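# Pasted the sequence and its predicted model underneath.
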Amino acid sequence: MASASLLKSSPVLDKSEWVKGQTLRQPSVSVVRCHPTAPSALTIRAGSYADELVKTAKIVASPGRGILAMDESNATCGKRLASIGLENTEANRQAYRTLLVTVPGLGNYVSGAILFEETLYQSTTEGKKIVDVLVEQKIVPGIKVDKGLVPLVGSNNESWCQGLDGLASRTAAYYQQGARFAKWRTVISIPNGPTALAVKEAAWGLARYAAISQDNGLVPIVEPEILLDGEHGIDRTFEVAQKVWAEVFFYLAENNVLFEGILLKPSMVTPGAECKERATPQKFLSGGQSEVEATLNLNAMNQSTNPWHVSFSYARALQNTCLKTWGGRPENIKAAQEALLIRAKANSLAQLGKYTDDDDDEEEEEDEDEDDDRGMNTDFSGMCNAL
């Protein structure tokens, strides 16, 4: 996550910067977007929640801690359960989520947990509200607020994220239930373009979601995800990433989003999944890896001084071994929780740039689904998130 304090008074990049293919940088006065006749365009969105938003962002971005992404939809959670031979029932989902949130000491390494709507209103198998269990662990509850990806008409088989309709009332209700930050996942596909339409739709949707979330007390995770699909090299990924990031921040500014009160979650810049030329952690920040690789790459990111706080927001990279160890058996709960704690502690050390592991080359099975969260967390109050 990247530090908002560095962005507080930064001028806004004109979109022409990336249209020209130039590297993102602090622009000179000549490229500052300025509207003398529309002073509201330079207004920083505050509102009654401004101080709370900044405080929440700083807590989630606290050193040595990151985000546990457990916001799988019921359908995706069903895939996880099926992998260990369990039916996709509410009772089984509840049992697994209870296992995750009740890990003793988890709050030492995890600062926030992204929940699915069912989980936000759910209780543990012992009858205690999951939100309350997280708060007792000093873990900030978060909530997935988008309504999923659908085809983007007029594009090159690309998609857009729906969910803006009714978002204000939903986020207000989520706040009342105890959520304090939000997630909205939109994606960009390099093999399919990306078209200017897809990039603009993704950026505008993220900006509107961020503004609405802040207006109702939730710190928005801003997640412009570049999909791993494709044969392109790392340079092409970086080129697209620059364009997308610039477009996103252009519209965040247009919507008067408070930068200090967001968490930026960009994808790691990697070659496409089908690219024959691979890169190493010493060369770049990698995504789409095994549990250990994800930790090693996060550690590599934090070997030097970063302009922002770079942390993690992991789903399978924290949960995979835990899930397999549990296997749906009550007698395995303790071992499964220990497995999760091991991964959480490892990524805590990696966030501080202190992780070392020479022996563990365990690989995890990778699959493609809409709810996988593996990113770097950068916050604009002290940290920008985990790809």
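Yep, it's here. Given the structure is predicted, the values throughout are model-derived calculations rather than measurements. Residues are numbered from 1 along each chain as shown.

# CA atoms for contacts and neighbours, from now on please.
OK.

# residue ranges for the strands of the protein, please.
For the chain, the strands defined by DSSP state E cover 66-70, 110-115, 140-144, 149-151, 159-161, 181-188, 219-226, 263-264, 310-314, 376-379, 384, 385-386.

# just the helices in this structure please.
16-19, 50-60, 74-82, 90-101, 117-120, 130-136, 167-177, 196-215, 234-254, 291-301, 316-326, 333-351 (DSSP state H).

# out of those, deepest packed?
helix 291-301 (a mean of 25; mean count of other C-alpha atoms under 10 Å).

# List of residues touching that helix?
The contact list for helix 291-301, computed with C-alpha atoms under 8 Å, 6 or more residues apart in numbering, reads 281-282, 284-288, 310-312, 316-318, 320, 343, 346-347, 349-357, 360-364, 376.

# try this one side by side with the last:
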Amino acid sequence: MPALNAIARKLVTRGKGILAADESEGTIAKRFALIGLPVTLESRRDYREMLFRSTDAMNKYISGAILTEETLEQSAKDGTPFRELLAEADVIPGIKVDRGAFPIPGSKDEKITEGLDGLRNRLAHYAELGAGFAKWRGVIAITNYAPSRNGIRTNAHVLARYAMYCQEAGIVPVVEPEVLADGEPGDHSIERCEEVTMETLDAVFSELRLAGVDLAGMLLKPNMVLPGVRAAERASVEEVARRTVETLRHSVPAAVPGIAFLSGGQTDEQATAHLSAMNQIDALPWTLTFSYGRALQTAALVAWDGQEKNVPKAQAAFEHRARMNSLAALGEWRPELDMAARAA
């Protein structure tokens, strides 16, 4: 599928990455709580408009933006459709299509992502609106009881069916199997994360092949290999990078054009540092970049504080974080660049 491959490769253009702006109402409520801002249709619109009108960040460092259904059809305050703002910046609009994770019947501490019912029709509608790619998140928790083989296989099967429907609609599937770093109890070792991530990715690609998904017309959005957020032993940047790349080499076919990491369980700078260290490892068969939400947006959100007068300051914060991750996608980030920005 040459057209899908072309879109996938554009999304992982060297030095660019994906802005994840697809927060659910519940998630964005938690973000807005940081600045004491109520969640309304207007506040969500104004916040995302601030990001999408950040010309330096969007034009230079962002290749795609994952949107909610609301945002894909939404317009800025002056009536300009958000899709037009993205097009002006040559940013491909994407769409989150899953309906959230729910408990697996008969399991303990495991969830399955729902939303396959009616997905074919929804994807056709999103394609008409100009969506070039989609995203579906499967959640794998590490606990005293989980994950089970059934939990991993069930999520892998659903991810494959989603990807198959996307390609049928001419939309690039971004496949996101996330092994949580911040679930409960969150005290697992980096070795345990590596083991579970490898098993999960092996299952996902086995199901993708069985479903007939064209691996050259998709992207992977995985977690990095990290210890749990409450683990007693931490890991160096170099160890995280090494273990993550080794896991990917074991499980991810070279046919996949690119890997755009999520930032779960990390600070902004940790997500940047780990990505940069991975891109300093030689002979990688895929482009490694970012698909960050919180790790791209938090500084901008705090600077914005829900006030129009703060928009330029917030956009400058967003541009800085996007530039740092662009450098990381090239393996050129240095911690002193972030330190200089803080001093300024």
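Nice, thanks for sending it over. All values reported here derive from a predicted model rather than from experimental measurement.

# Superposed, what's their TM-score?
The TM-score (TM-score structural alignment, normalised by the length of structure 2) is 0.88; 313 aligned residues with a C-alpha RMSD of 1.4 Å.

# okay, the strands of structure 1 in JSON lines with mean neighbour count and distance to residue 172 of structure 1 next?
Below are these laid out as JSON lines (neighbours: other C-alpha atoms under 10 Å; distance: least, C-alpha to C-alpha, whole Å):
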{"stretch": "strand 66-70", "mean neighbour count": "29", "distance to residue 172 of structure 1": "21"}
{"stretch": "strand 110-115", "mean neighbour count": "26", "distance to residue 172 of structure 1": "16"}
{"stretch": "strand 140-144", "mean neighbour count": "28", "distance to residue 172 of structure 1": "12"}
{"stretch": "strand 149-151", "mean neighbour count": "13", "distance to residue 172 of structure 1": "23"}
{"stretch": "strand 159-161", "mean neighbour count": "20", "distance to residue 172 of structure 1": "20"}
{"stretch": "strand 181-188", "mean neighbour count": "25", "distance to residue 172 of structure 1": "11"}
{"stretch": "strand 219-226", "mean neighbour count": "28", "distance to residue 172 of structure 1": "12"}
{"stretch": "strand 263-264", "mean neighbour count": "31", "distance to residue 172 of structure 1": "19"}
{"stretch": "strand 310-314", "mean neighbour count": "32", "distance to residue 172 of structure 1": "24"}
{"stretch": "strand 376-379", "mean neighbour count": "33", "distance to residue 172 of structure 1": "23"}
{"stretch": "strand 384", "mean neighbour count": "29", "distance to residue 172 of structure 1": "24"}
{"stretch": "strand 385-386", "mean neighbour count": "30", "distance to residue 172 of structure 1": "24"}
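
# Same list (these) but as a markdown table, adding distance to residue 129 of structure 1.
Listed next are the strands of structure 1 as a markdown table, based on distance: least, C-alpha to C-alpha, whole Å:
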| stretch | distance to residue 129 of structure 1 |
| --- | --- |
| strand 66-70 | 16 |
| strand 110-115 | 13 |
| strand 140-144 | 12 |
| strand 149-151 | 30 |
| strand 159-161 | 30 |
| strand 181-188 | 18 |
| strand 219-226 | 22 |
| strand 263-264 | 26 |
| strand 310-314 | 23 |
| strand 376-379 | 27 |
| strand 384 | 29 |
| strand 385-386 | 27 |
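
# Of all those strands, which one is nearest residue 248 of structure 1?
Nearest of those to residue 248 of structure 1, taken as C-alpha to C-alpha: strand 219-226 at 7.7 Å.

# What residues in structure 2 pair up with that closest one?
With TM-score structural alignment applied, strand 219-226 of structure 1 matches the range 172-179 in structure 2.

# what's the average distance of that stretch to structure 1?
Once fitted to structure 1, stretch 172-179 of structure 2 is off its aligned match by 0.6 Å on average (mean C-alpha distance after the TM-score superposition for structure 1).

# Residue 278 of structure 2 pairs with which position in structure 1?
In structure 1, residue 278 of structure 2 lands on residue 301 (TM-score structural alignment).

# circling back: switch the helices of structure 1 over to a markdown table; also include distance to residue 68 of structure 1.
Shown next, in a markdown table, are those (distance: least, C-alpha to C-alpha, whole Å):
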| stretch | distance to residue 68 of structure 1 |
| --- | --- |
| helix 16-19 | 33 |
| helix 50-60 | 11 |
| helix 74-82 | 15 |
| helix 90-101 | 9 |
| helix 117-120 | 14 |
| helix 130-136 | 11 |
| helix 167-177 | 18 |
| helix 196-215 | 20 |
| helix 234-254 | 24 |
| helix 291-301 | 13 |
| helix 316-326 | 7 |
| helix 333-351 | 9 |
